[in-house]
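In: got a sequence here, can you model it:
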Amino acid sequence: MPDTFTSPAHPASGPALAASIRAAMRRAVALADDLVQAGLGAVSMIMGYQLPLTSRKVDVVLAGVHPVTGDDSYVIVELKSWTHAQSIQGSDSLVVVRRVGTVQLHPGVQVGAYCEYLSDALGAPADGDGLIHGAAYLYNAVDQDVSDVLAHRPTNQTRVFTKQQRVQFIDYLRAHLRNASGSGAADRLLASPVRASRHLLTYADQELKERSHFRLLDEQRVAYEMVLRAVERARTANRKTVVVVSGGPGSGKSVIGLSALGELVRQGHAVLHATGSRSFTQTLRRYVGQGSSRMRNIFGYFNSFMNIERNSFDVLVCDGAHGIRATSVNRFTPKIRRDRARPQIAELIEAARVPVFLLDEDQVVKPGELGSLTLIARYAAQRGLEVEVVSLHDQFRCGGSSTYDRWTKDLLGLHEGEPMKWAGDGRFDLRIADSPEEMEAFLADKQAAGETARMSAGYCWPWSDPQPDDSLVADVQVGRWARPWNVKSDRSVGDAPGSAFWATDPGGFGQVGSVYTAQGFEYDWSGVIIGPDLVARDGRLVTRRSESKDPAFRNRQDVSDEAADRFIRNTYRVLMTRGMRGTLLYSTDPETRAFLASLM
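Out: Next up is the predicted model:
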């Protein structure tokens, strides 16, 4: 066996972790045998290496010394037990695997994306004779049974080998590694500083106008490729397909949508992006549409399609599809249109040859938001349309911490698990503040250091209009500490930006945001004030609808207590998952503060 096996620290424990380790060891045995046969027994194997700032783990990273340069050298290896695979018509990046059934990413494309992502994160070259190389090893397959996979033109980062090509695989490893201890290289990789994650809006303009800046991994890339394939199928076969991309906060839904739109814009397709969020759409218009009315007009709203002819666009990306409503009618809709109003889902599906829905059903935070996979599938079935669904499971926000993602679900009762202690995982910084003053001071230091930080809260305080002197009212009061909510309207008030830009304009620090201005955005550090609408009693969090000041919750006939409970829990889930690096929590309730402290 190789000289060194390294497995990065993992906070989990118990039977599940033990089973995971055993499975990983079994997958690695085939590779370990080949390393020994190649005379590379001194090379280190890092199994289950977690890519920086994501929850995605690669099977194995081989760490060692380059045979020519003597520098550190790394080979990412994806181990596949596949025996049969064939490409999908219309795509050289997607395959179907026997006995798996679901669409999979081509293993060469998969490992190539890992190389590019890791190189970006470490600031290392990923081509030529660079530091990082990659290969997929189909150790159970023979060439003829995976011929479509092997037809993909390879690079040093996208090589694919079968068990028939074991000799070539060994030669490939020898070309990038020599038989010398890899422990130093492994340690340096695990301790390497990581570049900050790319914020979506920072690169949104270039993403649409120039080239892709985001590395899509695994299911993200599958979703992207399925959208492009559906567009091509609509063009060549006049076949309409509905694509649904489902995933939690930080899974990359918006990145997929903008990446696909960018590629389709560059190909000359008629595309549109729509949301139900004024803040998100207005911000996209500011970042992407500045100086270009054509680009600005790409971004619209779900209620903009009442009079659009069928299939007016090649692609319509519906981001935040949980916010789809019953109809597009509002108080400004003329009576003649109101009387002819169709379901909003019908308008969206019929507007484009390929409607794409980016969906997270757990982000429904107010009455009237109806978007769900069931709703989309039901209407598509009525029209005889095919629906393709891609589920995203990885975490690309919150430091890539799947542990924190689970912790918030368990804490808020959105998961079957009980609230659990936060032991930390080295990826995300979770803190409990003793006061709002402490929280604000911590976030102010981060903001002053050039990072982004915001405070948000549950809707438990009045939200006043500006005073006659055009100053904001400090409505959010906790003891002697008081701050205003973000501005209500799109018009800035003093140094405070309009509501749509609270999360992205530096002037937004100093006001408290709500779920309506935070949803869809991300910042480095997030401070969340848990109001009296969510308190800990008898070891669990319970909601208090009567403490909410949200006008949407006033009428019990329109919003049941059960629905209000879910909305409040979902609200705090959204607020707690905005931070890229860390989150601070503060509760206005002493018993809840003690409960949170007991979990740390």
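In: from here on, just use CA atoms for contacts and neighbour counts.
Out: OK.
In: skipping its backbone neighbours, what lies nearest the spatially most central residue of the chain in space?
Out: The centroid of the chain falls nearest to residue 251 when counting by C-alpha atoms, centre = their mean (2.1 Å). Spatial nearest neighbour of residue 251, excluding adjacent residues (C-alpha to C-alpha, 6 or more residues apart in numbering): residue 395 at 4.9 Å.
In: ok, the one you found to residue 577 distance?
Out: 10 Å (C-alpha to C-alpha, to the nearest Å).
In: residues in contact with the helix or strand hosting residue 575: which ones?
Out: Element membership of residue 575, judged by DSSP states H and E, is helix 561-576. Applying C-alpha atoms under 8 Å, 6 or more residues apart in numbering, the contact partners of helix 561-576 are 249, 362-366, 408-409, 412-414, 456-458, 515, 518-519, 526, 528, 530, 533-534, 543-545, 553, 583.
In: which residue ranges of the stretch 201-350 of the chain form strands?
Out: 241-246, 271-275, 299-301, 313-319 (DSSP state E, counting those that start in this stretch).
In: reformat those as CSV; add mean neighbour count.
Out: CSV is the format used below for these (neighbours: other C-alpha atoms under 10 Å):
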stretch, mean neighbour count
strand 241-246, 24
strand 271-275, 22
strand 299-301, 20
strand 313-319, 25
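In: second input sequence below; structure requested for side-by-side comparison:
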Amino acid sequence: MTKIAPTVPLTTEQAGLVQKILDFTSAHLNETKPAVFTVFGDAGTGKSVILSHLFDRLQTASRTEPDSVFAHTENYFLVNHPEILKVYRQIAGDRPHLFKKDFQRPTSLINQAEQGKVHPDVLIIDEAHLLLSQADHYNNFYGHNHLKSLLAYAKVIILVFDETQVLRFKSYWTEKRLQHLLVPFTHDNYRLTHQFRMQASDELVQWINDFTHAQVRPLPTTAGDHYDLRVFDDAEDMRQAIVQKNQAVGLSRIVATSGYPSTLDGGKHYITEGRFHLPWDQYNYTSTPWAELPETIDEVGSIYTCQGFDLNYVGLIIGPTLSLDTDNRLIVNLDRNTDVETFKHRDDLTDPQEVLAAKRQLILNTVNVLMKRGVKGLYLFAHDQRLRSFLKQSLNN
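Out: Predicted coordinates for the structure are as follows:
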């Protein structure tokens, strides 16, 4: 994850975008209403490294440049994902003008702002598609929408957003919903399209994007000269291949979609597929991200530990939530979903057809997120035999 540190060189496009956002921020810093800049882009398009550079420059100016428009501004970097937050706080330890306290969860900052303990000028939000869009009393958020609450305190907000990484109803967003919320405010945006994470062919990335929208077609004829794409008949064979890659290059893990026993009760719950038998990821109480802990090679990662992370090789178990019918059309089996957080009720979703479509898309988004974790390779195993056979046959052909 050092790939998102401010020391990573930027492309000409990325450096230009950082400057564009800084210019936007300085132009709107002292206006009566907040302004918002949105960076759109799929998983792996370099959104986080842009924010990392941006925040480093902002905080350097705030703390060392008395003649800058940003001098003495109070700025925070927010991400609603505990594992990604650990990475940013690690990076802060290596940068002279970034402090670990600069990096916060949104709820924590909102609660501090309500108590008058912080007075934010500029907020940078990574993975803004994870912001809560309804109250979550379990996690001490009593407002109605993270972004709305943050707009009440900040002068400028910069966020990155990808609607195909929305995974739960309590953080249910679409680009349309986001743009509707931003109508009253000055706002600008930029869309990133180049894939940086995966060393895969454009054809394979497009295949994953199509799969995310339930369009199933044969795998592309080339995954890329430097990308390893495999389909396995046996999940245990896939695990052993991932273990070998982990021993050779590190940061290689098995991950899975929903559809297997899973309860947040502190106990171990196992995924079993024939000879394959491993527990789900355990809650990570350490300051080290889950994927960097050596012992997690013997666990199965989920969206809760892997979203936003680079792995070298990822072995994905596509669980019982997805299957193929006899006409090779993708079926989303909502009744096989086992993640109780996914479909928690929302009062503002009342149209049954909209709810059904949203549920289907959340399941597909999970696959999209997990398929795009691997820098060097993607290994696949599908619980559904018809889907597994289709993928293997199309790859062999």
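In: find the residues that touch each one of residue 395 and residue 577 of structure 1.
Out: 249-250, 405.
In: residue 194 of structure 2 against residue 47, yeah?
Out: No. Using C-alpha atoms under 8 Å, residue 194 of structure 2 is not in contact with residue 47; the gap is 10.5 Å.
In: neighbour count for the two, which is higher?
Out: Between residue 194 of structure 2 and residue 47, counted using other C-alpha atoms under 10 Å, the more crowded position is residue 47 (24 against 12).
In: so whatever residue of structure 1 lines up with that one versus residue 206 of structure 1, what's the distance?
Out: Using TM-score structural alignment as the criterion, residue 47 of structure 2 maps onto residue 253 of structure 1. Distance, residue 253 of structure 1 to residue 206 of structure 1, by C-alpha to C-alpha: 18 Å.
In: returning to that earlier point: what subset of the contacts of helix 561-576 of structure 1 is buried?
Out: Neighbour counting by 16 or more other C-alpha atoms under 10 Å classes 249, 362-366, 408-409, 412-414, 456-458, 515, 518-519, 526, 528, 530, 533-534, 543-545, 553, 583 among the contacts of helix 561-576 of structure 1 as buried.
In: where exactly do the helices run in structure 2?
Out: Per DSSP state H, structure 2 carries helices over the ranges 12-28, 47-64, 82-92, 106-114, 146-151, 175-182, 202-212, 235-249, 303-306, 352-371, 385-396.
In: which helices and strands sit right next to the second one?
Out: Right, the one you point to is helix 47-64 of structure 2. Under the contact definition 3 or more C-alpha pairs under 8 Å, 6 or more residues apart in numbering; DSSP states H and E, helix 47-64 of structure 2 sits against helix 12-28, strand 122-126.
In: can you tell me which of these is most buried?
Out: Comparing these by mean neighbour count (mean count of other C-alpha atoms under 10 Å), strand 122-126 ranks first with a mean of 25.
In: what residues in structure 1 pair up with that strand?
Out: Going by TM-score structural alignment: strand 122-126 of structure 2 matches residues 315-319.
In: off-centre distance for that stretch?
Out: How far stretch 315-319 of structure 1 lies from its chain's middle: 17 Å, per C-alpha atoms, centre = their mean, to the nearest Å.
In: ok, back up a step: just put the helices and strands packed on helix 47-64 of structure 2 in a markdown table and tack on distance to residue 268 of structure 2.
Out: Below are the helices and strands packed on helix 47-64 of structure 2 laid out as a markdown table (distance: least, C-alpha to C-alpha, whole Å):
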| stretch | distance to residue 268 of structure 2 |
| --- | --- |
| helix 12-28 | 42 |
| strand 122-126 | 31 |
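In: closest to residue 62 of structure 2 out of those?
Out: For the helices and strands packed on helix 47-64 of structure 2, the distance to residue 62 of structure 2 is smallest for strand 122-126, at 10.8 Å, taking C-alpha to C-alpha.
In: show residues contacting the closest one.
Out: With contact meaning C-alpha under 8 Å, 6+ apart, strand 122-126 of structure 2 is reached by 25, 48, 51, 55, 73-79, 154-161.
In: 6 Å - rerun?
Out: Applying C-alpha atoms under 6 Å, 6 or more residues apart in numbering, the contact partners of strand 122-126 of structure 2 are 75-79, 154-160.
In: try stretch 244-255 of structure 1
Out: Contacts of stretch 244-255 of structure 1 (C-alpha under 6 Å, 6+ apart): 356-360, 389-392, 394-397.
In: residue 314 of structure 2 touches residue 256, doesn't it?
Out: No. The pair residue 314 of structure 2 and residue 256 does not pass the contact test of C-alpha atoms under 6 Å, sitting 9.9 Å apart.
In: what's the offset of stretch 91-100 of structure 2 from the middle of its chain?
Out: Relative to its parent chain, stretch 91-100 of structure 2 has a centroid offset of 23 Å by C-alpha atoms, centre = their mean.
In: flag every buried residue along that stretch.
Out: Residues 91-92, 97-100 are the ones in stretch 91-100 of structure 2 that count as buried (16+ other C-alpha under 10 Å).
In: just send those residues back as a markdown table, with distance to residue 358 of structure 2 too.
Out: Shown next, in a markdown table, are the buried residues of stretch 91-100 of structure 2 (distance: C-alpha to C-alpha, whole Å):
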| residue | distance to residue 358 of structure 2 |
| --- | --- |
| 91 | 36 |
| 92 | 37 |
| 97 | 42 |
| 98 | 39 |
| 99 | 39 |
| 100 | 36 |
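In: farthest-separated two in the residues you listed?
Out: Using C-alpha to C-alpha, the two most remote members of the buried residues of stretch 91-100 of structure 2 are 91 and 97, lying 11.1 Å apart.
In: ok, the counterpart of residue 429 of structure 1 in structure 2 - how many residues close by?
Out: By TM-score structural alignment, residue 429 of structure 1 lines up with residue 228 in structure 2. Neighbour count for residue 228 of structure 2, taken as other C-alpha under 10 Å: 17.
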